[in-house]
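Undergrad: missing the sequence, but the structure's below:
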């Protein structure tokens, strides 16, 4: 699991607040000229895996360090419908100014963690791991991959420098497509860093044979049916790890897992996860509590 990307969270919070608050909050400034003591709760509107709470906390404190925050659910923990995950007390103007950015972090990242958890639960009976991909929002990769890990998934390559992965367009570019999968593997073994695993993407059983002949460490079966995956797994016979990818959904992932791969990579974890539904409920503090606040 990726560690908490603290530096990336600070950077993202800074950028998010600059986008949303860089020109001030004209509505709040027009309505409230003085401090308004208030209490807020962030509430889950359905069952979810919490992710992005660290970023939300930093957002509120970046706007107003005097705010008092109480964390009730931590990153990576489940929250049920109606459950409060964070409370905030202090100047209501500050809470309003941080609200949208804080919720954006929570909703997007909790959505990724929750979807990842659903995929992991769907194949929990099989010895297969769920991987993410590089299909991430520019500038958000660390945060999105962190959310995948919080949901129980495993991080694949973080960048192009993290491993050798020969894909169809690499083959198309090599000598106008005349280089075989086997030849591409041999070139990569010769010139790439020796410590790195060699992954090669294939689409047919014939290409599986070429990948085996090229001593690929991982053979990535792209857009194959479960029946084809089963044939490929039998052909490979533990001579390489087997990964499947392409068109993986919650409806077909169990069939894919049952076909026997070692891992399943899913771009949808980061590029198509629906936002989690969380809301911030804000109320002014009663006079008695205002005096104590």
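TA: Here it is on my side, so go on. The shown structure was predicted, so the numbers you read here are calculated from the model rather than taken from an experiment. Numbers count the residues shown, from 1 in each chain.

Undergrad: drop to CA atoms for contacts and neighbour counts, all remaining ones
TA: Fine.

Undergrad: Helices of the stretch 51-200 of the chain, start to end?
TA: For the stretch 51-200 of the chain, applying DSSP state H, counting those that start in this stretch gives helices covering 53-63, 92-122, 141-150, 168-173, 181-191.

Undergrad: Just put those helices in a markdown table and tack on distance to residue 221.
TA: Listed next are those as a markdown table, based on distance: least, C-alpha to C-alpha, whole Å:
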| stretch | distance to residue 221 |
| --- | --- |
| helix 53-63 | 36 |
| helix 92-122 | 19 |
| helix 141-150 | 22 |
| helix 168-173 | 12 |
| helix 181-191 | 13 |
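
Undergrad: ok, and here's another one to check against it:
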């Protein structure tokens, strides 16, 4: 898999994300808050979890609030990657009331999405349990949020697949058609990008044999039955890494992992996110 991970997100990426979020949500100003709240008013805000799951993205939320109030006091009561129960306090902050209200939705959107991804990922990792199979994400991320989505997967205990089209060559069905075959496709990629790992998508045992003959580094077993995957894993016999893919759910991932595949990739970790519910409560300070 990709050697580049989303363990840490570059500061410029976070700044750019916050810039864009402020532009689309605040624009020329928060008319409601600015009309109601005195410019110098101070308040305390508390974030409380309304779900059980894994927390991710708190540091980014802090930077969102600090963009409007650099003097904000941020007092987290949970750690990144920590499992929390409903009712748990995630963080308490004190600062300008206007900043706490205006930045609330942007910060919550980020943390709720990232925590939802981390929570779902942890569920898949737990389902696989003691097996050696690794849960992977995919490129099915929200445009502009890939590094955040993939960071959240790591926080939940999964691993990142390729970060983009540039760090792993994945030869899919249409590439095979365009190249004239698996062997031809692999050979062209090896010539164009020597040293880069090559993965080949297969749907039949014959294609698995062709991918082995072409010395692919990773062979994807796409939408295969568990019985067929078992045969494919036995045929590959460690000569390439194996990845199961294709509509794998939380209810089926254990059986898929038991076929002996090295990786299971799950698009639903990031393309069908269920937001982790968090509430913000404000208390005006004198």
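TA: Sure, I can see it. Quick caveat: nothing in here was measured; it's all calculated off a predicted structure.

Undergrad: Read off where stretch 93-101 of structure 1 ends up in structure 2.
TA: Aligning stretch 93-101 of structure 1 against structure 2 (TM-score structural alignment) gives residues 98-106.

Undergrad: quick one, what contacts the aligned residue in structure 1 for residue 272 of structure 2?
TA: Using TM-score structural alignment, the partner of residue 272 of structure 2 in structure 1 is residue 272. Taking C-alpha atoms under 8 Å, 6 or more residues apart in numbering, we find residue 272 of structure 1 in contact with no residue.

Undergrad: one more time with 10 Å, if that's ok
TA: 111, 112, 115, 135, 136 (C-alpha atoms under 10 Å, 6 or more residues apart in numbering).

Undergrad: Among these, which one has the most neighbours?
TA: residue 112 (33 neighbours; other C-alpha atoms under 10 Å).

Undergrad: Show me what that residue lines up with in structure 2.
TA: Taking TM-score structural alignment, residue 112 of structure 1 has residue 117 as its aligned residue in structure 2.

Undergrad: which of the contacts of residue 272 of structure 1 lies closest to residue 33 of structure 1?
TA: residue 111 (36.6 Å; C-alpha to C-alpha).

Undergrad: and that closest one, how far is that from residue 252 of structure 1?
TA: 20 Å (C-alpha to C-alpha, to the nearest Å).

Undergrad: swap in residue 13 of structure 1?
TA: Residue 13 of structure 1 sits 37 Å away from residue 252 of structure 1, going by C-alpha to C-alpha.

Undergrad: ok, residue 117 of structure 1 touching residue 129?
TA: No. Using C-alpha atoms under 10 Å, residue 117 of structure 1 is not in contact with residue 129; the gap is 11.8 Å.

Undergrad: more neighbours, these two?
TA: Taking other C-alpha under 10 Å, residue 117 of structure 1 and residue 129 do not tie; residue 117 has more neighbours (23 against 19).

Undergrad: just to revisit the earlier point, okay, and the common contacts of residue 117 and residue 129 of structure 1?
TA: Here residue 117 of structure 1 and residue 129 have 152, 153 as joint contacts, going by C-alpha under 10 Å, 6+ apart.

Undergrad: so the match of residue 112 of structure 1 makes contact with residue 142?
TA: No. Residue 117 of structure 2 sits out of contact with residue 142 when judged by C-alpha under 10 Å, with a separation of 11.8 Å.

Undergrad: element containing residue 244 of structure 2, please.
TA: strand 241-245 (DSSP states H and E).

Undergrad: Could you give me the buried positions within that strand?
TA: 241, 242, 243, 244, 245 (16 or more other C-alpha atoms under 10 Å).

Undergrad: Could you do stretch 272-286 of structure 2 as well?
TA: Across stretch 272-286 of structure 2, burial judged by 16+ other C-alpha under 10 Å covers 273, 274, 275, 276, 277, 278, 279, 280, 282.

Undergrad: show me the contacts for the fourth one.
TA: Under the criterion of C-alpha under 10 Å, 6+ apart, the contact partners of residue 276 of structure 2 comprise 49-56, 108-109, 111-120.

Undergrad: Assign a three-state SS to it, would you?
TA: Put simply, residue 276 of structure 2 is coil when judged by DSSP: H, G, I helix; E, B strand; the rest coil.

Undergrad: and it, how far is that from residue 57 of structure 2?
TA: 12 Å.

Undergrad: same question, residue 83 of structure 2
TA: Residue 83 of structure 2 sits at a distance of 13 Å from residue 57 of structure 2 (criterion: C-alpha to C-alpha).

Undergrad: If you count surrounding residues, which of these two has more?
TA: Comparing residue 83 of structure 2 with residue 57 by neighbour count (other C-alpha under 10 Å), the higher total belongs to residue 57, at 24 against 18.
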